[in-house]
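**Student:** Below is the structure, and that's it, no one-letter string:
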């Protein structure tokens, strides 16, 4: 097991859970020299602090007037190292005794049938793991086809089957316990041979995807407080969801729907996806944040959402929704080098580039150079450039246009505008920023690098055929 635990929970406020039932968890560690222990718990992809115990002997007591929510909890040393884990369900008064030789394998629970089951599983699992490791090490020394190697592989297979049978037997004999729910959630989807051998090459993938959550009830918030939850969510979205905004939105709604009506899990998931997609890695994925704000934050109570937080989220979504792929680009009427006001809507080109740039910006200089190269090489596309400078010094702006030979572009200055502030209108928080529009002045790409424009248009025109 990993020794170090994320330090995140030490900067979070003390968390109090539940109803009015108390918790009293006694921890006895022979040989433990420090005076402090922390009680922490998993919370999706985080670890949070639940309680602190101070003692000048080997006995520590986590004692509180409130019931803690079920899940896997962690006893953490004064040095922020994980010592061991245990399960917590309805019964919250018990003793865990161990020593510093092997915190987990030497642990003996008393007064907690759930933890007796949990440690029975852990110890059996450790025993099987050690046997398999010895056999695997021996196998590495053998030739792949000799008799001994075949025998070793068969023995490893039998041990894996034994471990699986032990888990299934424990689940069957202990229905209703959190340990049974936990072990069930660990089960992997088994794809039938008929599907594996199907002539349809996609059958196995779709079977696995359709049955991915069979053993993992997302509406059981106890699983949220285990390391399994985050791993499952990440695996599903990484391996089973297409890398397209609409597909991700569909998957998010599906997963949150399965978490209903558990408000704890729904709130966690909404915030998790918000964190994942508020600064998206892929173009067009800002649509996901808009969806989350419109369909969850604005329609129901989500935990930890204060009125000011909600207002900020809605303001951000309102900025983004006007700039989503496929939307008509907001009009800009800004001054040109002759002192006249101009709009890109009058540009006749098949494609229009909106480039926001700063004459003091070194990255802008590189992008402009790359963009000039694109235009000089005469790509097979009719592209017009509407270059919006963000500096207020008009004299220097015009000098820079001449110095960099940008006269063939439509040059305008964003600081002299009839329309709204370009910073808000186009979400310009730095430069350069580039938007690519089609002939109807709809946004087809944004925040694209200049040297990727032709490649993007090649792909775009192919998909439009």
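**Tutor:** Received the coordinates, thanks. On a predicted model such as this, the values are computed, not experimentally measured, just so you know. Numbers count the residues shown, from 1 in each chain.
**Student:** make it CA atoms for all contacts and neighbour counts henceforth
**Tutor:** Fine.
**Student:** Tell me which residue is most central in the protein.
**Tutor:** residue 276 (4.4 Å; CA atoms, centre = their mean).
**Student:** what about it, helix or strand, and which?
**Tutor:** Assigned by DSSP states H and E, residue 276 falls within helix 263-277.
**Student:** Could you identify the helix or strand that succeeds that helix?
**Tutor:** Following helix 263-277 in sequence, per DSSP H and E, is helix 286-292.
**Student:** counting contacts, what elements does that following helix pack onto?
**Tutor:** Applying 3 or more CA pairs under 8 Å, 6 or more residues apart in numbering; DSSP states H and E, one finds that helix 286-292 contacts helix 245-259, helix 263-277, helix 307-321.
**Student:** Determine which stretch of the ones you listed is the most buried.
**Tutor:** Comparing the helices and strands packed on helix 286-292 by mean neighbour count (mean count of other CA atoms under 10 Å), helix 263-277 ranks first with a mean of 18.
**Student:** Can you give the contact residues for that helix?
**Tutor:** The set of residues external to helix 263-277 that reach it, using CA atoms under 8 Å, 6 or more residues apart in numbering, is 44, 218-221, 224, 252, 256, 259-260, 285-286, 288-289, 292, 296, 302-303.
**Student:** What segments of the stretch 1-150 of the chain are helices?
**Tutor:** Applying DSSP state H, counting those that start in this stretch to the stretch 1-150 of the chain gives helices spanning 113-140, 147-173.
**Student:** Second structure follows, compare the two:
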């Protein structure tokens, strides 16, 4: 008898929809049959396919596994047309959801899931109020009568208050549910009246910035699998925080501190997202954020997820970039001109030095160098000097190009002979190792590369064009003038 029972249980466990252990999420979509369906989960800004299930002839399917439950968050059950989907909250290890294919939102029936019951209550209310708000706003925009406009604005305010009250009540009444935590994260910090009435014009901003994360639980990794968290993080970084590398890096540290644990997935996401975003940034100077993040987390062994190969690649990128961030003192370059006379870039005494790396056989350089010569002629009497460095080892073509194009500003280069006898030249004090290794040290992966340095040889701008130089110099002069006046006033 015992063997018969054991066999029967084994057979039953193989039947579709039966799960003895782990999680079981069962669905029935009326109107679907004999097809496959996918589940996707949010992770930061994107959704990723997570699972696949077979839909039987009755529209039934199940996502099941041996784990206690899928990682918590908001998931999408994507219909075969890949356009329509059913969103579900994963915060329990089992539930049953039924819906009609052609009316997924309004036809949903839920069993054994307080999370999803609350979620769909919330979404249905929002779906009834938000279109109403939009319709009223459109009517107001088209209305010409001031009286009717005022009436419409009153209706907009009433509807917005109703929506806000419902959301606040929802969060309060469902405070033990994960979905309430998600909806709470969308609530903006409320600035007190005394702050609004402050004589300090920046008081509201300071309060908002300080309390921005009050409603967001940065310790709960499930938040990463919702559409809310990434939006909040990005808005904070791009709109709330001043767009200065130091401020952005400090903001990233604040966010990682809020996770409470450097093994937290949100901690990992913040570090990766900020680092990768600013490593790829096209905005001049923002690679300073990458340098700061690398120093703060990766170089200190606080990035548990990277292996030795990834670390080596990041360290190489960090080493090159930190030498060129805006505000650092540029490394000196000591090389000879085409006549064999040695020159040190540090010997140039001028308010501004334009450092350009170029190749006489580079097509773009052939167009850019005459422009730089014209710029030099127009600005050399106004505190601007030039220091050209040729990347071509044999300087025969360099001489020809300089003579042909009548380039008069200082140009230097290394030679095969100098590099073959590098030790001799370095030991004698004629040059330095970094001068001879300038291609790698300055990360010259293409030419021309133009840098603008101030009188102390600090980098003001980098990887710019000749056309940008006048505006950048003028802007820098104006800022310097403002800073001098400000210092005088504080005295």
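**Tutor:** Perfect, thanks for sending it. Because the structure is a prediction, the values reported are computed rather than measured.
**Student:** thinking again about what came up before, could you dump the helices and strands packed on helix 286-292 of structure 1 into a markdown table and include distance to residue 360 of structure 1?
**Tutor:** Shown next, in a markdown table, are those (distance: least, CA to CA, whole Å):
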| stretch | distance to residue 360 of structure 1 |
| --- | --- |
| helix 245-259 | 35 |
| helix 263-277 | 31 |
| helix 307-321 | 26 |
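**Student:** quick one, which of those is nearest to residue 69 of structure 1?
**Tutor:** With CA to CA as the measure, helix 263-277 is the member of these nearest residue 69 of structure 1 (10.6 Å).
**Student:** Mean deviation, the closest one versus structure 2?
**Tutor:** Once fitted to structure 2, helix 263-277 of structure 1 is off its aligned match by 0.7 Å on average (mean CA distance after the TM-score superposition for structure 1).
**Student:** Next, the angle helix 307-321 makes with that helix.
**Tutor:** Using axes from the mean of the first three to the mean of the last three CA atoms, to 10 degrees, the direction of helix 263-277 of structure 1 lies 40 degrees away from that of helix 307-321.
**Student:** relative to helix 245-259, how tilted is helix 263-277 of structure 1?
**Tutor:** If you take the same axes, to 10 degrees, helix 263-277 of structure 1 sits at 160 degrees to helix 245-259.
**Student:** Please tell me how far residue 119 of structure 2 sits from residue 183 of structure 2.
**Tutor:** Distance, residue 119 of structure 2 to residue 183 of structure 2, by CA to CA, to the nearest Å: 9 Å.
**Student:** isn't residue 160 of structure 2 right up against residue 134?
**Tutor:** No: the pair residue 160 of structure 2 / residue 134 is not scored as a contact, 10.6 Å apart, by CA atoms under 8 Å.
**Student:** Tell me which of these two has more neighbours.
**Tutor:** residue 160 (16 against 12; other CA atoms under 10 Å).
**Student:** list the contacts for the more buried one?
**Tutor:** The contact partners of residue 160 of structure 2, by CA under 8 Å, 6+ apart, come to residue 133.
**Student:** quick one, what contacts residue 61 of structure 1?
**Tutor:** 24, 25, 26, 27, 53, 54.
**Student:** run the last query once more with 6 Å
**Tutor:** 25, 26, 53 (CA atoms under 6 Å, 6 or more residues apart in numbering).
**Student:** Please identify which of those residues is nearest to residue 64 of structure 1.
**Tutor:** So of the contacts of residue 61 of structure 1, ranked by how close each gets to residue 64 of structure 1 (CA to CA), first place is residue 25, at 9.2 Å.
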